[in-house]
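Chemist: From the sequence below, what's the structure:
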Amino acid sequence: MTTARTWAVALTGVDGHLVEVEADLSNQTPDFKIIGLPDKSLAEAVQRVHNACKNSALDLPRRRLTVNLSPASLPKQGSGFDLSIAVSALAAGGAISTRAIAGTVHLGELGLDGRLRPVPGVLPAVFAAARAGFDTVIVPRGNEAEARLVPGVEVRSASTLSEVAVWHGADIEVQDADPVPSSAPAIEEMPDLDLADVVGQEDAVNALVAAAAGGHHLLLSGPPGAGKTMMARRLPGILPALSEDESLEVASIRSLSGESVRSLTVMPPLEAPHHSASVAALVGGGSKVVRPGAISRAHRGVLFLDEAAEFSRVALDALRQPLETGSIEVSRSGMTALFPARFQLVMALNPCPCGNYGVRGAECLCPSLAIRRYATRLSGPLRDRIDIELRVARVSASRAMTGDQAALTSEVARSRVLRARECAAERWRGTPWRRNGDVPGARLRQPDLRIPAAARAPLDRALERGTLTLRGYDRVLRLAWTMADLEGVARPGPDEVGRALYLKRGFAS
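Modeler: Next up is the predicted model:
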């Protein structure tokens, strides 16, 4: 038999595509070629596979060897194809069973000594194999814990190529070698942060609860030391726990980012990129391998932009489309990768470059032009996509030194959020939406959900005066329904609309 086939997985974004790896031998001048649209790192597999086989007592035949990666029109990237190329080449030469490898997916990078090295993206790759109907996947030992998170698949882990070859019928001794540990950083567990630690910011805490209940985006503005960062980092702790499917989504994105995934977590993720982050760092990209950005790593969780005005305006405006669609499409030459990006945006903003503008007892030295320029760093279209804008002040010394904690703990806040989300889920049953923040404004303006004219009068006046756009109007409607769910009333009234309008623009009429 001079032809053999096995399987690997090519990743484009979080989507995995099964790739048939075919090896063929011909009686011509010895050569080794890989075809089927490989990138540079994959083309270099020729030397890695040749040396790994030789150092594992599995010499390749001295004939022309051609390996085809099918479908040929699909771009293939990275070193994760090494193991599948090696076993198909060995099977074509008769060193291992062609039947044994035909129904197995092989993932992993080869070292020159024959050891198997971990690769990123194993979790979504194993998912793709399971969806395609494969029941056996072989992965490097360093990726074993991650691969076993996928149910219904037999995962075999190996440290060396010789170990895999023996499983497939090779008549050699398994070489002893220490497994290559994963060099990827492990996912850090979020510390246990409680809302009870926040003192003297009742309005801001209530706004945080409303944001969690409806999935609303939030902007906190105020001087340094007012507690904006402290509160934003406590938002994931009051969000509902992730479901199993959501946990797997989050873990898959972490795996694509190169992090070591050892278990599933039910805590929504929190991403807080530095203000020097580039557009590619926020939305994803890369010159050779497309990786998810901060907005995708925050999927099902919170994206926190501290010192938001210090981010480049181009980077901030790149968030506008993902905020509306819940996904980001990264296009590169010859390929397009789609990443999920359904996150809650929380931004913290100082009143001016020095942070003291409008602060009682503090001196602001910023020129008026600098203050105006600083305030406009967030574009109008981006601010229009923010549901809640709240100004917070520093806590007085008398309140800070009392030692009293806030009455609202994270546990109590989470229970309120869960009850409100249950009300919303019941209202939107049979629709694609589950949170008020996701519902299109056109749906909220239909007769069956229309708020009575007397209750929405201040909102209508704000729209007529031009202080609200229609998009802002719809966001106030969403927020009003969330306030009603938190209060346990069937439909928003004047109080709920007024509170929602205040949270949107800081005024009540």
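
Chemist: Please count neighbours and contacts with C-alpha atoms only from this point.
Modeler: Noted.

Chemist: which SS state does residue 101 fall under?
Modeler: Secondary structure of residue 101, reduced to three states by DSSP: H, G, I helix; E, B strand; the rest coil: helix.

Chemist: Around it, count how many other residues there are.
Modeler: 23 (other Cα atoms under 10 Å).

Chemist: hang on, isn't it packed against residue 21?
Modeler: No - because the distance of 10.5 Å does not satisfy Cα atoms under 8 Å, residue 101 is recorded as not touching residue 21.

Chemist: so residue 245 sits in a helix?
Modeler: Yes - counting by three-state DSSP, residue 245 is part of a helix.

Chemist: give me the number of residues near it?
Modeler: Residue 245 has 9 neighbours, counted by other Cα under 10 Å.

Chemist: distance of it from residue 47?
Modeler: Residue 245 sits 40 Å away from residue 47, going by Cα to Cα, to the nearest Å.

Chemist: Now show me the structure for the sequence below, then we'll compare the two:
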Amino acid sequence: MLVKTFGSAVYGIEATTITVEVNILPGTKYFIVGLPDNAVKESYFRIESALKSCNYKMPRQQVVVNMAPADIRKEGSAYDLTIATAILAASGQIEAEELDKYLIMGELSLDGTLQPIKGALPIAIQARKEGFKGFILPKQNAREAAIVNELDVYGIESIAQVAGFFNGDTKLEPVVVNTREEFYNSLSNYDSDFSEVKGQENIKRALEIAAAGGHNVILIGPPGAGKTMLAKRLPSILPPLSLYESLETTKIHSVAGKLSTADALVTVRPFRSPHHTISDVALVGGGGNPQPGEISLAHNGVLFLDELPEFKRSVLEVMRQPLEERRVTISRAKFTVDYPSSFMLIASMNPCPCGYYNHPEKECICPPGVVQKYLSKISGPLLDRIDLHVEVTPVNFSELSSERKAEASELIRERVIKARDIQIARFGDKPDLHANAQMSSQMVRDICKINAAGQNLLKKAMEKLGLSARAYDRILKVARTIADLAASEEIQLEHLAEAIHFRSLDREGWAG
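Modeler: A predicted model of the protein is given here:
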């Protein structure tokens, strides 16, 4: 008897429906065709043991499994349940009438229970798009898939439940998640707040500007000055995720298998902080079966690179293109996948190997020329893509011991949202543009116009600091953001001066 069931393959953050055909013929062998990888081929042993554990039989005839379309490589163990259900139906152990209405995915354990899968959300979205009535998957992934409405999502614990469901012996209740309630209830759940930070008002101002315009930042300062502490609080002042951004971010984390069983949605902006030993593939994504990297997991959020010069140069260089294009394309011989990677980069570093160059109290013990050599570990093109260069100085005792409460993240966030609203109105006819940092060079010329006094100030600054043409655009973008925070239609001289101040750590103007 020939039976068809349906599963799904995920490429990038999009899913493709896979038809699993099982036919039982006279003979004794088991064949699986349709470009399966080793994990799929090994499913025979998991399925046989799972069926026996649940008091079902593996047919002792020739079983032919075809996975269509045959030109797409099928990878991973998530097809176990799809194949096992088709085998049960083809051998007459369960009813096959309703099978074509459901998409079925799950990895089987030897005792018939189910292990979670990756990519449940994009699979559920594709299932609804193709008109499936329901989606049967492991219980651990049910909440994640249930945020897709107009699709019955059944979270199950074992293959026995699936067999009972199609035979009419077991009644399954669909998992229901109120997407909007889930989204709005967790929108501002941050563990840290700027109100906990003593002093560092100039750094808070720099991070407020960065958040308002979506600009990249590098913090340079001695050990213990608070660089990491400040960076971790940046997401708390960014505008809250929109529902569309939340769904898009959740899809990426779903594909990477990073969602916990309690989470249905990613409701706060991601903060990713990879260790400096990370490889270039782990950072941008890739591998034999391409997976999203850290820059995609930071999509719509913050990527924090602590101790920037300690990262391998090749790792930092592969990040240059995604910083500009806000997406990364991974190409293989037979296919290409795109992952979105629109993130804010915040990096930190010591000013020199010993950490105390320009320290107000401790003396730097590095030999002559070492400071410049240390900074040179970061290439000029990458440094040019970082809009704000901020020097972090240690907090003195009087500020540390002060009882005065610092400004809360919520208040800073209100100003950031107002500045972003101005930018959204400015870029209203360009749906892909949301912040000043995303402006093209031509848009900078049209939108960030300055008067003659401003041109003169900028000319002197560029000559003195030896800034590149790209740095010129960056200064104008930052100045436009500062003007937006001040609700000013024009870029004033003080806005431009503050923007230039945040390039003062540039290569030729900082370490001599």
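
Chemist: Need the TM-score between these chains.
Modeler: Scored by TM-score structural alignment, normalised by the length of structure 1, the superposition of the two chains gives a TM-score of 0.90; 489 aligned residues with a Cα RMSD of 2.3 Å.

Chemist: picking up where we left off before, give the residues shared as contacts by residue 101 and residue 21 of structure 1.
Modeler: Here residue 101 of structure 1 and residue 21 have 5, 6, 88 as joint contacts, going by Cα atoms under 8 Å, 6 or more residues apart in numbering.

Chemist: If we only consider the residues you listed, which is nearest to residue 496 of structure 1?
Modeler: Distance to residue 496 of structure 1 across those (Cα to Cα) is lowest for residue 6, with 60.9 Å.

Chemist: Hmm, residue 101 and the closest one touching each other?
Modeler: Yes - in this structure, residue 6 of structure 1 is within contact of residue 101 by Cα under 8 Å, at 5.4 Å.

Chemist: Quickly list what's touching both of the two.
Modeler: Both residue 6 of structure 1 and residue 101 are in contact with 87, 88, where contact means Cα under 8 Å, 6+ apart.

Chemist: on that earlier part again, tell me which of the shared contacts of residue 101 and residue 21 of structure 1 fall in strands.
Modeler: The subset of those located in strands under the criterion DSSP state E comprises 5, 6.

Chemist: Most neighbours among the shared contacts of residue 101 and residue 21 of structure 1, which one is it?
Modeler: When neighbours are counted as other Cα under 10 Å, the busiest of those turns out to be residue 88, with 28 neighbours.

Chemist: returning to that earlier point: and of the shared contacts of residue 101 and residue 21 of structure 1, the nearest to residue 507 of structure 1?
Modeler: Minimum separation from residue 507 of structure 1 among these (Cα to Cα) is found for residue 6, which lies at 64.8 Å.

Chemist: OK, contacts around that closest one?
Modeler: Here residue 6 of structure 1 is in contact with 20, 21, 22, 84, 87, 88, 101, 102, 103, 104, 105, 106 (criterion: Cα under 8 Å, 6+ apart).

Chemist: How much space separates the first one from residue 37 of structure 1?
Modeler: It refers to residue 20 of structure 1. For residue 20 of structure 1, the distance to residue 37 of structure 1 under the criterion Cα to Cα works out to 13 Å.

Chemist: Show me whatever sits in contact with both of those two.
Modeler: Shared contacts of residue 20 of structure 1 and residue 37, defined by Cα under 8 Å, 6+ apart, comprise residue 69.

Chemist: what helix or strand does residue 393 of structure 1 sit in?
Modeler: Secondary-structure assignment from DSSP states H and E places residue 393 of structure 1 in no helical or strand segment.

Chemist: Could you pull up the residues touching it?
Modeler: Under the criterion of Cα under 8 Å, 6+ apart, the contact partners of residue 393 of structure 1 comprise 222, 223, 226, 359.

Chemist: would TSV of the residues you listed with secondary structure, neighbour count and distance to residue 411 of structure 1 be doable?
Modeler: Output for the contacts of residue 393 of structure 1, formatted as TSV (DSSP: H, G, I helix; E, B strand; the rest coil; neighbours: other Cα atoms under 10 Å; distance: Cα to Cα, whole Å):
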residue	secondary structure	neighbour count	distance to residue 411 of structure 1
222	coil	23	27
223	coil	22	28
226	coil	20	23
359	coil	14	33
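
Chemist: mean offset of the lengthiest strand in structure 1 relative to structure 2 (after superposition)
Modeler: Taking DSSP E as the assignment, the strand of structure 1 that covers the most residues is strand 15-26. Taken over the aligned residues, the distance from strand 15-26 of structure 1 to structure 2 averages 1.5 Å (mean Cα distance after the TM-score superposition for structure 1).
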